[in-house]
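In: take a look and give me a structure for this.
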Amino acid sequence: MDGPEPIEAAQAGELVVLDMARVARAAHELGVLLEVNAQPERLDLNDAPIRLAREAGARLVVVTDAHAVAQLGLMRHGVDRARRGWCAAADIANTAALAEFLERIGKRRRAASAAPGGGRGRAGRDARRAPRRREARRLARQLHRSGGRRRGSSDAGWRRDGDESMPFRDRADAGRQLATRLTAYAGREDVTLLALPRGGVPVGFEIAKILRVPLDVVIARRLVAPINHQMTIGAVASGGVRVVDEELCRALAVSDRTVQWIADAEAREVERLERVYYGCHRAPPDVRDRTVLLVDDGVATGASMRAAVTAVEQGRPAAIVIAIPVASYAACAELSRRAREFVYCYIRDPVYSVGLWYESYAPVSEQEVCRLLREAHELSASPREPPAPGAP
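Out: Presented below is the predicted three-dimensional model:
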């Protein structure tokens, strides 16, 4: 296909087969966010298609197969329902199955277009998104006034001003930036910082070091959809906690039996990680009557953080403060209900992939997590020096 045909076919929800050059043209004309191999941490942000996509505004998601040459689907998304139309060609057995999947997406899209405020193009899309955006912001403002406080910088347009730099160099940099917003908790004897491994531990380590508070972990695992391991349908956490997105499971036709099987497997992994992480430095922390800072490297759907909050609540803490470098409006609105305070550096809707906010988003190993926990424990066990004048 050449010319505008791939664009029109993509807008209609039909199967499109393109090579990388055509992907670049589609990215430029439609404004797409390209994720190669469905591995956000492996994205080359200087690659021409991705650069064009970012310059165009990143309005759609394109996921290619392992070789990025064929069986490519272009799909429109709602602001807080992006994951529902998100499909990697490598996860589909054949072209016919992919075409069938896209046909279902196309039917829902055409039905939405026929509804009031629907229609193709940017105007119709913005009309459909506007109520969800207004609702998310309304909830966030309401929670802010009612005690579910938020603190941060709503710098959602940082990419649109021509600045090609990422907000965070790496997770350590994100932790240092986040620590500047948590100085009220510095040096307090009643504060414990719990990070979500693995990515949240390097962030939490920097915060714990700057604030001079103890660092530990609360373990949560995502439940991923069978059709695509990038779709989060829930999470499990320590203490037998289980959180499931029932609405998304129904939309993806994931049965209760399948959810149970996935959750049981991840629960066993949580138990294994408890032996690894708690065994490498000390027993699980006692958070009763303490203020708990819950930290991760970013929140898109918020499923893992919701499970972590539930797990921490079982320990009866005095208060929970959630601290996140980057989060979506929807996650901010929902998680603010569960915490005394929701602290963030950047907020944006939607957050397709947390890794896109970091210049370096390298995987964190279990060995690295254990090393940071041991080092943090040694720092907290050493005698505390009085802070220097002007220090946080």
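
In: from here on, just use CA atoms for contacts and neighbour counts.
Out: OK.

In: neighbours of Ala381, how many?
Out: Counted with other C-alpha atoms under 10 Å, the neighbours of Ala381 add up to 10.

In: do you know how far it is from Glu375?
Out: Per C-alpha to C-alpha, to the nearest Å, Ala381 is found 10 Å from Glu375.

In: just Arg125 next, same as before
Out: From Arg125 over to Glu375 the distance is 49 Å, taken as C-alpha to C-alpha.

In: need the strands for this structure, in chain order.
Out: 32-35, 60-63, 73-75, 149-153, 191-195, 215-217, 220-225, 228-237, 241-244, 291-295, 319-327, 341-347 (DSSP state E).

In: hang on, the earlier thing: pull up the overlap in contacts between Ala381 and Glu375.
Out: Common neighbours of Ala381 and Glu375, counting by C-alpha atoms under 8 Å, 6 or more residues apart in numbering, are absent.

In: helices of the stretch 1-150 of the chain, residue ranges please.
Out: Taking DSSP state H, counting those that start in this stretch, the helices of the stretch 1-150 of the chain run over residues 5-11, 20-26, 48-56, 95-114, 121-146.

In: just checking, Arg54 touches Ala24?
Out: No. Judged on C-alpha atoms under 8 Å, Arg54 makes no contact with Ala24 at a distance of 11.3 Å.

In: circling back: who has more neighbours out of Arg125 and Glu375?
Out: Neighbours were counted for Arg125 and for Glu375 using other C-alpha under 10 Å; Arg125 has more, 20 against 16.

In: just send the helices of the stretch 1-150 of the chain back as a markdown table, with distance to Ala174 too.
Out: Formatted as a markdown table, the helices of the stretch 1-150 of the chain follow (distance: least, C-alpha to C-alpha, whole Å):
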| stretch | distance to Ala174 |
| --- | --- |
| helix 5-11 | 37 |
| helix 20-26 | 31 |
| helix 48-56 | 22 |
| helix 95-114 | 37 |
| helix 121-146 | 23 |
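
In: second chain to compare with the first, below:
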Amino acid sequence: MDGANGSGFDVDHLPYGVVADPDRDGDAARTAVRIGPYALDLAEAAATRPSGAPEFAALLDAPTLNPLMGAGREAWTQLRTWLAEGLTDPDVQHSWEPLLRPVEELDARLPFEVADYVDFYASEHHASNVGRILRPGAEPLLPNWRHLPVGYHGRSGTVVVSGTGVRRPCGQRRSRDADTPVFGPSARLDLEAEVGFVVGTASRLEEPVPASAFTDHVFGVVLLNDWSARDIQAWEYVPLGPFLGKSFATSVAAWVTPLEALDHARVPLPPRDVELLPYLQVEDPAGYDLTLEVEIGGAVVARPPYRTMHWSPAQMMAHLTVNGASMRTGDLFASGTVSGPERDERGCLLELSWGGHEPWLLHGEERTFLRVGDEVVLRATAPGALGPITLAEVSGTILPAHADPYVLDHHVRDRHVRDSGDPGKSHGRDS
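Out: Predicted coordinates for the structure are as follows:
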């Protein structure tokens, strides 16, 4: 197909998304597959005669990918085969041409309804760097790190689609030389270049999912930016871990790369020096050869290699469910920051600036953390059957913090007092 052959979105990729065409359907969201610079309406393609696939109609005629994701591996493979055959058949291409829309003319939506969100800490280089920054002179990795994939539960309700602005969060933070915290906008706002894995097939409560069943349950992959307020995080994380410093926003790409599209990107995991418990043992190749790129303000500042990750997604999934926790269609679990051994392979600014002490250069200016107006774009490529495939990018621009919520509350309280005429009835925060 014109524009697709040799691109990162050829028939060996075929990522899925949800889009709206304002000129045709207004605000209505429809499932689509991307081929080159175009999006193909999946529901309409399935209904097209004689090249359609009515058996998929109910899964595809939806404003979200969840029905398709929940249908399971056999349905995913059949759909992918049907699409690839149709997009390489001249007769079918002709019948589908009216269903193609330029991607740049469409509004991208969050492609799936997020059920639960878990973020891991799977890069040894990232974990070691953070350990050296936060605990200088001590062992960089804590004793449990090499024995299990460390993670935390995030907030699914603040997962947003690529292109959504990210508001600088407010919270408590304490400087090193202060005894008490202050409240205000984060001064150490960071990005985290990550890879997210989208669960399709659910699992049952109390039934652990083995690592060998990874491809049966995981539908696809998205690039993910787990925005982090490092100063809020540093004050709050002891002893229970990340909370408000992480939960304000997580951005994901608008197009989900099917797991099958990454079959040619499989690579062995790095060597390890600890014998794992049986449920975490996997057969290689269990890793993925993805090369990420971090761009800020139009300049590339890092290229993290996912092939260096210590823990594979199959191990993350096995650990996630080993206690009997169930997975639901739409669950999202992420790798944690992807970092390599070199400075220009560090996937977050905490590492790149070494805790704010070693500025990095952006357009000739020394920088440490993100500023209002910074646009962050994450990209990635991987080997594919027909050449390199391009994962859909994830972007976000930093917006100013809201005014101090205490000020807002007092303003709201005063307005309600004026409106009610009763100084005893306040709907704001108590003074």
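
In: after superposition, what is the TM-score?
Out: The TM-score (TM-score structural alignment, normalised by the length of the first structure) is 0.27; 186 aligned residues with a C-alpha RMSD of 7.3 Å.

In: any chance of a markdown table for the strands of the first structure, columns mean neighbour count?
Out: As requested, the strands of the first structure are exported to a markdown table (neighbours: other C-alpha atoms under 10 Å):
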| stretch | mean neighbour count |
| --- | --- |
| strand 32-35 | 25 |
| strand 60-63 | 22 |
| strand 73-75 | 27 |
| strand 149-153 | 17 |
| strand 191-195 | 26 |
| strand 215-217 | 27 |
| strand 220-225 | 24 |
| strand 228-237 | 23 |
| strand 241-244 | 20 |
| strand 291-295 | 26 |
| strand 319-327 | 26 |
| strand 341-347 | 24 |
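
In: looking at those, which is closest to Tyr277 of the first structure?
Out: The closest of these to Tyr277 of the first structure is strand 215-217. By C-alpha to C-alpha, the value is 7.8 Å.

In: against which helices or strands is that closest one packed?
Out: Counting contacts by 3 or more C-alpha pairs under 8 Å, 6 or more residues apart in numbering; DSSP states H and E, strand 215-217 of the first structure is packed against strand 191-195, helix 200-211, helix 366-381.

In: and Ala39 of the second structure, how many neighbours does it have?
Out: 25.

In: can I assume it is in contact with Thr31?
Out: No. With contact defined as C-alpha under 8 Å, Ala39 of the second structure does not count as touching Thr31 (9.3 Å).

In: any idea how far Ala229 of the second structure is from Ala45 of the second structure?
Out: 44 Å.

In: then Ala314 of the second structure?
Out: 29 Å.

In: those two: which has the busier surroundings?
Out: Ala229 (28 against 24).

In: confirm for me that Phe333 of the second structure is in contact with Gly151.
Out: No. Using C-alpha under 8 Å, Phe333 of the second structure and Gly151 do not qualify as a contacting pair, with a distance of 9.4 Å.

In: okay, and the common contacts of the two?
Out: Residues touching both Phe333 of the second structure and Gly151 (C-alpha under 8 Å, 6+ apart) are Val118, Asp119, Phe120.

In: list the contacts for the closest residue in space to the second one that isn't next to it in sequence?
Out: What it means is Asp119 of the second structure. The shortest distance from Asp119 of the second structure to any non-neighbouring residue, by C-alpha to C-alpha, 6 or more residues apart in numbering, is to Ala334 (4.8 Å). Each residue near Ala334 of the second structure by C-alpha under 8 Å, 6+ apart is listed here: Tyr117, Val118, Asp119, Phe120, Glu194, Val195, Gly196, Phe197, Leu224.

In: state the distance from Ala334 of the second structure to Ala84 of the second structure.
Out: On the measure of C-alpha to C-alpha, Ala334 of the second structure and Ala84 of the second structure end up 28 Å apart.

In: ok so, going back, ranking the helices of the stretch 1-150 of the first structure by burial, who's on top?
Out: Highest mean neighbour count among the helices of the stretch 1-150 of the first structure (mean count of other C-alpha atoms under 10 Å): helix 48-56, with a mean of 21.

In: now for that one, which elements pack on it?
Out: Going by 3+ C-alpha pairs under 8 Å, 6+ apart, helix 48-56 of the first structure lies up against helix 20-26, strand 32-35.

In: any chance of those in CSV, plus distance to Arg141 of the first structure?
Out: Listed next are those as CSV, based on distance: least, C-alpha to C-alpha, whole Å:
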stretch, distance to Arg141 of the first structure
helix 20-26, 37
strand 32-35, 29
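
In: go through those and name the closest to Gln260 of the first structure.
Out: Relative to Gln260 of the first structure, the nearest member of these by C-alpha to C-alpha is strand 32-35, separated by 29.4 Å.

In: that closest one packs against which elements?
Out: Secondary-structure packing of strand 32-35 of the first structure (3+ C-alpha pairs under 8 Å, 6+ apart): helix 48-56, strand 60-63.

In: of those, which is nearest Leu273 of the first structure?
Out: Per C-alpha to C-alpha, nearest to Leu273 of the first structure of these: strand 60-63, 30.8 Å.

In: so what secondary structure elements neighbour that closest one?
Out: Strand 60-63 of the first structure is packed against strand 32-35, strand 73-75, with contacts defined by 3+ C-alpha pairs under 8 Å, 6+ apart.

In: that older thread, closest to Arg257 of the first structure out of the helices of the stretch 1-150 of the first structure?
Out: Closest to Arg257 of the first structure of the helices of the stretch 1-150 of the first structure is helix 95-114 (C-alpha to C-alpha; 22.1 Å).
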